[in-house]
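1. Sequence plus the predicted model coming up.
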Amino acid sequence: MTTGETLLVLAGSVLGSLLAGVLMSSSGASVISVGIAALIGFDVLGGAVCNGTQTTRAWYHRPGQNWVHHVAFVAPHLAYVILVATLMRGSSFDGRYALIFSVGLVGASAVILCVSDRLKTPVAFSAYLVVLSSITIGVGSTRAMGWFEPALLLKLLLGHLLPNGIPPTKAV
């Protein structure tokens, strides 16, 4: 990773963590929720910047990488969806939010991974808009975490799954 890329990723991570923590704190949330929001902000916002770098794209789309590797990267991020649904969307678990977000993310990822290389980018952008709209219209964005849904989808669907400029892997 170049020095410039490293500095951008670190800045995105630190600023993302601060932004997420301050927004959550100003909403009157518990210290635990503030800490979790700050950690999620560090990874999701910093990770979105990281996934936009040529170095990271080249790494995740190098020869030998396939759909299994991409799914293995996307799947653990569902833990953030569950954390947000459990701790930050009211007094009890928001199952509808978790379901809409998780099914949308997994389904969109599968479609992006299955289409031809020529269609990956427009399909990914379309999927991003459909999933984000489904969450926003279906259950609404998360109080004090309005950045979370668009940023996680950006990090994974438009950042991680698209090679952009790197010779793409074959579609599944």
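-> Structure's in. What do you need? These figures come from a predicted structure and were not determined experimentally. Numbering: from 1, shown residues only.

2. Only C-alpha atoms from now on, for both contacts and neighbour counts.
-> OK.

3. Which helix or strand contains the spatially most central residue of the chain?
-> Geometric centre of the chain, nearest residue: residue 152, 2.1 Å, by C-alpha atoms, centre = their mean. Assigned by DSSP states H and E, residue 152 falls within helix 148-153.

4. what packs against that helix?
-> Secondary-structure packing of helix 148-153 (3 or more C-alpha pairs under 8 Å, 6 or more residues apart in numbering; DSSP states H and E): helix 31-51, helix 120-138.

5. okay, now the one to match up with it:
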Amino acid sequence: MSRAIGDMLIAPEATRGETVTAYATAAAGAVLAGLISAHAGHGRPVVALLALAGFDLFGGTVVNATASAKRRFHRPGRTARHHFLFVAGHVHPFLMALLVPGFGWGAAGAVYGLAVTGALGVLATPAELRRPVAFAVAALASTVSVTLLAIPVEVAWFAPVLFGKLLLGHILPE
């Protein structure tokens, strides 16, 4: 893979270990999400969508936890607004509602709302409490999403991994 693509998907100056770990996890997430979706009887378009979502979310969770991504996303000049917009730009729940049978618009709105309000809460927290608050928000949001929302079992992984990627990986500095 070219260095430019690696810089875009992972981060500039990513180490070999970071790169291998991120791509291996992304590939495993894609395979796992695709197999689960196929086993649930979804057609090829949905299987492909979920495999792509698995690649992005599982891989992105690892990428956002790397030192190189932390240097990129938390460099001087980056503000809470940048971090919030990164989270807000993850409209994946609405794509799920559009394309995955049984993943309703209400569940999509709830997952998206949990992510963006969670991000606002974490970003508003004093720096010394940001990490424990992020973990609290991610744990609570994950529990709500897998127990109280009507989300098909084959995509029960989606919201917890999304929260990990955004609230624990992206928002938190090193």
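-> Sure thing, it's come through. Keep in mind that this is a model prediction, so the values were computed, not measured.

6. if we can go back for a sec, kindly name the residues of structure 2 that line up with the helix holding residue 152 of structure 1.
-> On structure 2, the counterpart of helix 148-153 of structure 1 by TM-score structural alignment is residues 158-163.

7. Next: stretch 13-32 of structure 1.
-> Taking TM-score structural alignment, stretch 13-32 of structure 1 hits residues 26-45 over in structure 2.

8. Show me what that stretch is in contact with.
-> Stretch 26-45 of structure 2 has contacts (C-alpha atoms under 8 Å, 6 or more residues apart in numbering) with 46-48, 50-60, 154-155.

9. In structure 1, what sits opposite residue 83 of structure 2 in the alignment?
-> Alignment note: residue 83 of structure 2 maps to residue 70 in structure 1; criterion TM-score structural alignment.

10. okay, now the nearest residue to that match once chain neighbours are set aside: neighbour count?
-> Of all residues not flanking residue 70 of structure 1 in the chain, residue 161 sits nearest, at 6.9 Å (C-alpha to C-alpha, 6 or more residues apart in numbering). Neighbourhood size, residue 161 of structure 1 [other C-alpha atoms under 10 Å]: 25.

11. and if you look at residue 100 of structure 2?
-> 20.

12. Looking for the alignment partner of it in structure 1.
-> Using TM-score structural alignment, residue 100 of structure 2 lines up with residue 88 in structure 1.

13. Could you measure from that match over to residue 2 of structure 1?
-> 36 Å (C-alpha to C-alpha, to the nearest Å).

14. buried stuff in the helix or strand harbouring residue 82 of structure 1?
-> Using DSSP H and E, residue 82 of structure 1 sits within helix 78-87. By 16 or more other C-alpha atoms under 10 Å, the buried positions in helix 78-87 of structure 1 come out as 78, 80, 81, 82, 83, 84, 85, 86, 87.
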